[in-house]
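[1] Structure, please.
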Amino acid sequence: MQPIGGKASALQQLTTLGYRVPRFFVLTEADQQTLTPEYLVAQLESLSGAEYFAVRSSANLEDGQQHSFAGQFETKLFVTREQLLDSIREVAAAKHSARVNTYLQQNDLYPGQLQLAIVVQEMIGATASGVAFSKNPLKPYKNEQIVTAVFGLGEGLVSGHLVADTCLKTSSGAWDKQLAEKNQQLVYRNGALQYEDLPAEKQQEPALSDTQLEEISAVLTSLEKQLGSPQDIEFCYLNNTFYLLQSRLITTIRADVRHVIWDNSNIVESYPGITLPLTFSFILKIYCSVYYNFALMLGVPRAQVEANREVFDEMLGHIKGRVYYHLIHWYKALAMLPAYQINAAYMEKMMGVTEPLGVSFSLKAQPGKWASYWNLLRTAFRMLQTNARLPKQKQQFREKVAGVIQSYKNKDYSAIPAAQVWQDYLSFKNILVNEWTPPLANDLLAMIYFGTLEKLCTKWLGQPHLHTELVVGKFPLKSVEPARLLNRIVSTAEQEQRLEIIRREPASLVWEHCVHQDFGQTGALILTYIEQYGARSIGELKLENDTFSQNPESLIRILQSYKTSTEHTPAKTARPEDYDAGLPWLKRRIFRYVAHKAAETVADRENLRFDRTFGFGTVRRFFWTIGQKWEKEGVLDHFRDIFYLNESELAAYFQQEISPAELRARVSARKVEFAAYAEITDLPGRIHEYGEELDLDVPVPVTDAQMHGIPCCAGEVTGQVRILRTPDEVKSLDGDILVTTSTDPGWITIFQSASAILVERGSTLSHAAIVSREMGIPCIVGIKGITKLLKTGDRIRMNGKTGIIEIL
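    A predicted model of the protein is given here:
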């Protein structure tokens, strides 16, 4: 059977699928060799009523994944019946043209491989024409469609003579239209193709209506689904009637290209801004080990965990010096557990992920049907077991970790060599890894209980925001205590008339007063704060950052930002029994149990994160001690340089595999690298890495005078905005509305002085959301682009119940 080529095969397939394709017939090479006028007349019976025809090539090597042959063959448009035979011969002759022979040679093809069929098709006198892609060829990882269109015939667009409207359909379903000034259109007049001027009033109009754009979008979606790959189509409209002229695979999209989705939705709270290599290498290995062990604890077969080891090895990424989640790997890790679809939605809420993953993935070593059932039963049993044992395990975890931390805290390292400090670090890290299961189990249960409570509030009670009020105030939050102690310090300083001294004097002098115990009760409370919370700092999970113990003057500078003490009314708290009276007995029992467990696990999630900071404080001490010893020994120029190295480089040095000179060279190179990273601002919350390219486009919200985010703590506040990137850049909030990209536990020190909190990133379970509810500060998180849209000094009105922000 003679091949009819890719174009003709595609047209036949499109017709079979039911799309409106202009009528056509195909002439194989054998047909062309015996072509007579009589045979042609017989074929034209299938196109009866057509006045004009298009004659196109359809080669066996054309429009494939390897070679497109774009523009190499001939096309004849508006051919009359009388011209048809000659036009067919002209198109067929192009097979032997110098242009085609050159293309064959350049692509290591020989002429004998090429077979050229001819498509004779009914010609449509289009009023608008275009090309569309079911995936953005430049960013195939995004759920976007692109439509370009002109008035008149499509040859004017394909040839590049006419400028076209470009319409991009985003993942949200909205159209981003870039309308061109279309001065001309290509038409068939007086027996010839010609460009004619458009009337002035039509030049600014879109070539396609909104209805037509949606029709094309639906065709693209269905074609990609039916044909199993992204499609590039040519189309036209005759008035309001759509014709599909061609559909082919988008050859520029490669399935073998590495695609990674980096997302910092939640982790930006813990690691805002630049994070240096030593901190990143430490947390990367911690995440790998603890989640690997956690998967085994939940009953995931060891063979499957080992087969997917890369999932755990790369749960985080270091992008331009910032920490991001490797989002696909997080979904893969969760997919190893039963009930993936339900838990994925809960995980997205807990992590604050603002858009779905949007890509498919597969796991290695997937169990068979019966093994899956057994795994389901085993995991369910482990989950029930964990749920029952967790309260006791959390207490044991707190006691053991606190004891280990205290033992290292009491150890004097002044005379101990750096190599022994390194061994102590390795021992401590091993304890962290092996003992970290209770916090992870609590996180998982918090995700499930909080998500289930939201569903129950919505479905059973018709109150979709009630779940946040049901978890407030039921269990104490440790992370609120530092703020309360700060407020007590400020209040005492007011009573002792020392607040103005704190604000007026240099921080170093105020600290000196405290150390010499000549600053009254205020000084005693400051010393108490350092004793209890000295291991904490701004950005306290970054090992390179000073703690309050290491730099107590930083605490004094925070106190200098207070003009007066501030008392906030705790957020509204709700009791299940006040809302569930109308539920049947069994539903009421379920509702109260889920509400209790959600409140308990959400509070413990924050408390265990608070405890984590003390563990990190111990790790910080190890590295600072090694750095200080290396500075004295001449290994490094400055003790802080150690944070520009990674953990494997430290290990290599202690194993005598890297010289001090090599360490110093690496430090110097990284200082230059990270200084450049620091100049980059406003990296997007989600970054697609496709091949070796990073998509760093930062979306700016399109808005009139209103924005919307996730409501976290009710309350309506009108006031002035203060935009901060770090908490230490502020001198006084004085009741301004705090606006920032993200927060970590270190921000608690300035929350008290804010009248409201607005955060660009985050979710209902993020740090700012939990703490603001507990402290009663109106709060909205997850407000895309707010730090770009607002500037310090703007006046706004925010509603923490509805999530609405208005610019006044």
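
[2] CA atoms for contacts and neighbours, from now on please.
    Noted.

[3] Before we go further, Cys712 is sitting in a helix, right?
    No: Cys712 sits outside any helix when classified using DSSP: H, G, I helix; E, B strand; the rest coil, being strand.

[4] That one reaches Ile777, doesn't it?
    No: under the criterion of C-alpha atoms under 8 Å, Cys712 makes no contact with Ile777, lying 9.5 Å away.

[5] where does Glu689 land in three-state SS?
    When the structure is split into helix, strand and coil by three-state DSSP, Glu689 lands in strand.

[6] For Thr148, which non-adjacent residue is closest in space?
    Nearest residue to Thr148 in three dimensions, chain neighbours excluded: Thr166, at 4.5 Å (C-alpha to C-alpha, 6 or more residues apart in numbering).

[7] Before we compare anything, build this one as well:
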Amino acid sequence: MQVLGPWSDIATISAIGGGKARGLHRLHQGGFRVPDWTLLGTDVCARFLAATESVNVIDITEATDLDAALTAAEAMRATIGTTPIPPEIGALIAEAYDRLGAGAIAVRSSVVAEDGAERSYAGQFDTFLNVNGLDMVLDRVRDCWASAFSERSVRYAFAGGTPRALPTAVVLQRLIAARASGVAFTANPISGAADELVISAVYGLGEGLVSGAVDADSVVVEKSSGTILETVVGDKDRSYAPRGGQGLGVTVVEESRRGRLTLSDAEIAEVVALGDAIASIFGAPQDIEWAFDDDGLWVLQSRPITTEIGVPGGAFLRGAGEDVADGELRIWDNSNIIESFNGITSPLTYTTAADIYGRVYQGYAKSLRVPREQLCQTERWSSVLLGCFHGRVYYNLLHWYRMVGIAPGYPLNRKVLEAALGVDEPLADEIAKTLRPFTFRNPFGRALSRGITSVTYVRRLLGIDRLVEQFMVDFYRVYAEYDSVDYTALSGERAYSAYRRVDRDLVERWGPLMVLDAILLTCTGLLYLLTKLFLPAAPEWFFYAVVGPGADVESAEPARAMKFLAELVRADPELTALVNSTAPDQIYPTLANHPEFRVRVDDYLERYGYRSLDELKLETPDLREDPASLFIMLRSAVPDAPLGRRDDAEAYLDARLGGLRRRMYERLRGKVSRCSAHRERLRFCRTRAFGMVKRMIRAMGRDLAERGVIDEFSDVFYLTVQELRASYEGAAIDGLRELVAARKAQRVRDSGLVAPARFVTVGSGFGRAELAGQGWIPVTDIPAAEAGTVFAGTPSAAGVVEGNAVVVDEPRDVAGGILVAYRTDPGWVAALPSAAALVIERGSPLTHVAIVARELGVPTVVQVKDVTKKIRTGARIRVDGTNGAVTVLSGGDHLDAD
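    Prediction:
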């Protein structure tokens, strides 16, 4: 045994010094201002534990039962507290204390496993400040050893699958007489922004900040520009006494300093520079404790941030976590991705979607026999097809052009892609031509690979019907097996096991089916060219009417079933009064008095209960969990709806096209219609799969809440998919409750911002200031449209309707009004019968709801820029679905519907 310190070699420090000591040693070697420190290694603690002899440490370290380990740990802790420190150990502690010049010190626990790759052990062991005098030092060292056997540390170890308490090293460090102290995160652990540094600061010592006893100032700084993005002045007018020390850790704030930031602008800049320098030395984002005294800035310790930063594991990422070279352009477009992910999207939904998109399109490339070397190249961009900004999901657009380039016919396919995605601005040719999905070592390799891919693609095109049918058989086999499980009675571990099996099985099968999207792009593009060639004067509505999947498309069934329920309601005055006058959440229980209608409702829930308003948002309950939304959509549903314009399209064709040209046209049209129907069937399967996964995740959420990992089951949606997996795979899950609380607060701030449809970033060093300059501003800053304003859009379903606008962010009772939405998803189809017309700001005529609206004859205009920002609920408007125009006749009073 010997006293260790900055003079010791790093191998010894790493072996017996613990995480805090490793960090202090690196800081000292890096030339930073670190208060003098000494170290008592784990060998000293082990010698002391051997001297106790009354409790077998193996009872704790090898225990498989938590209760048994807690009992043994309590006995060990009591023994440590009463066992005298042997003279040789006492002399060693005295030497370590004397090397610091006596006086006030900090005594900190430091275990070897701390800040490790698998477990951080953050906050599990004790630290004591203002420790003065040898007797107090001896007692506090003993307390640090005992903290390894505290209930919280034992429970923490068991939660991570490591039921053991290791001998504890102890750091003795000269105490700084701090006038201000705090912590600095060199990347934002809440937003995931790597270009933001977060500072928390208090007057005096910082333990009150860490423990939560003192309300700190909070400052968020954009590192690249030095701009202060956020400032929160804490309520620092409180006294705080640190554990085991002498005097006050934080003095009562003087009147002149109340309501002011603890740090000056110059001191904030100094902390930012310190954070950058330390993160550079450690090569990763750091959680730094610092302090200012009369001599300047000191760094007390540094440890890795336990939250993933700048990768798809973060919750509110700015971007896709992609490593982008300086000066490299990225275009972000929400297009019809908002059909699936409207508004603020939970971290679990976003990271799950990003993960699935990456794996599915890797499977797609593999199915087209892309060579192994080029497959590895696609991994760099296929895993970042999506990005998330202020909680909103965006296409990482340039990578989608790369994805389209995997199949042959890129020049045509990319044009159809733009129409299918509903992007307002086509990509410039000079950029589009450079977006290759992968590169080859020589032209011969490229030609050979493209030839193989093209032949494979043609075979898939010819055999797509058979491929889809086989997928349907496989999908419904898996679905039947797992959807029938009662997940309310399943343990969290079993629910997670089922979730992982379903995830692997379905994603693996889904990859090859993505060729259907490529085939649909190709065939739709060819049919469009053929239409322009054979029918150059055809009106715009004709093309969308002629390529629909047909009135019997499976995904329109819920809307028809809803219309049938509406007919039953309107035929019964008592049911009509019940549905229209009772709170939606109270209707289902009262249906016991209407047994025949209850049977019909239960049949609907049995067949379509997996559906929900935002179907791909894992956080949105389905109809089985919350049947109230069924009755919201049932109100005012129109009992009869005319068919779309398919008959008009047929008549137009009969009058203008015949003979060989008609047969050619019908052959290609049939292919497009079948592929469109296949796509709708696959989307229906996706909806079913997400409904099934929602039930699994809710079982896991309940389990995590019972285990105390999160506060309530719904908090599971504020975790990332990586964090959820870590909760069941033994990895570090430190601080998830605190992280969830912070993400909830971030969601509130994000919800008040306008999300621009499209913006660009350059490199990785962008931040909030740059985003604000591209349209991320409060919605209240945008004035309402005046009477006479005409909004131009894209016609999607013909007809002219006048009515009152109802601006909504989810399907609601619009009582025959005109439904105005930023976007829609497949869950909105059941709400279509209640709307006189439909206006969608984002999306395209090929989106799911637009297709169904045409089949149901609901006049629809899509791609109406800024309509939800400038039209208020209650405004009188005219919707011209034939010409794609929305006219404001009179203004409304509200921003949205209540």
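
[8] Spell out which helix or strand contains the residue nearest to Thr148 of the first structure, please.
    According to DSSP states H and E, Thr166 of the first structure maps onto strand 165-169.

[9] Spatially central, which residue of the second structure would that be?
    In the second structure, the C-alpha nearest the mean C-alpha coordinate belongs to Pro347, at 2.3 Å (C-alpha atoms, centre = their mean).

[10] That one against Phe717, yeah?
    Yes: at 6.4 Å, Pro347 of the second structure and Phe717 qualify as touching, with contact defined as C-alpha under 8 Å.

[11] The residue nearest to the centre of the second structure -> the first structure?
    Across the two structures, Pro347 of the second structure finds its equivalent in Pro277 of the first structure, going by TM-score structural alignment.

[12] Enumerate every residue touching its match.
    The contact partners of Pro277 of the first structure, taken as C-alpha atoms under 8 Å, 6 or more residues apart in numbering, are Phe643, Tyr644, Leu645, Asn646.

[13] separation between Phe25 of the first structure and Ser87 of the first structure?
    As for Phe25 of the first structure, its distance to Ser87 of the first structure is 15 Å (criterion: C-alpha to C-alpha, to the nearest Å).

[14] Which of these two has more residues huddled nearby?
    Between Phe25 of the first structure and Ser87, Ser87 has the larger neighbour count (other C-alpha atoms under 10 Å), namely 22 against 16.

[15] In the second structure, which residues correspond to the helix or strand encompassing that one?
    When secondary structure is defined by DSSP H and E, Ser87 of the first structure falls within helix 84-93. The alignment of helix 84-93 of the first structure onto the second structure (TM-score structural alignment) covers no residues at all.

[16] Trace Tyr449 of the first structure over to the second structure, please.
    Using TM-score structural alignment, Tyr449 of the first structure lines up with Cys523 in the second structure.

[17] who's in contact with the closest residue to its match other than its chain neighbours?
    Taking C-alpha to C-alpha, 6+ apart as the measure, Cys523 of the second structure lies nearest to Val672, with 5.9 Å between them; neighbours along the chain are not counted. When the contact criterion is C-alpha under 8 Å, 6+ apart, the partners of Val672 of the second structure are Leu520, Cys523, Thr524, Leu527, Val547.

[18] Can you tell me what Val672 of the second structure aligns to in the first structure?
    In the first structure, Val672 of the second structure lines up with Ala598, judged by TM-score structural alignment.

[19] and that match, which of the three is it?
    Using three-state DSSP, the three-state assignment for Ala598 of the first structure comes out as helix.

[20] now do Asp711 of the second structure
    Asp711 of the second structure ends up coil, using three-state DSSP.

[21] is it true that it touches Gly701?
    No: between Asp711 of the second structure and Gly701 there is no contact, the gap being 9.7 Å when judged by C-alpha under 8 Å.

[22] post-alignment, the helix or strand where Thr351 of the second structure lies versus the first structure, mean distance?
    Taking DSSP H and E as the criterion, Thr351 of the second structure maps to helix 347-367. Overlaying the first structure shows helix 347-367 of the second structure at a mean distance of 1.0 Å from the equivalent residues (mean C-alpha distance after the TM-score superposition for the first structure).

[23] so how far is that helix off the chain centroid?
    Going by C-alpha atoms, centre = their mean, to the nearest Å, the spacing between the C-alpha centre of helix 347-367 of the second structure and its chain's C-alpha centre is 13 Å.
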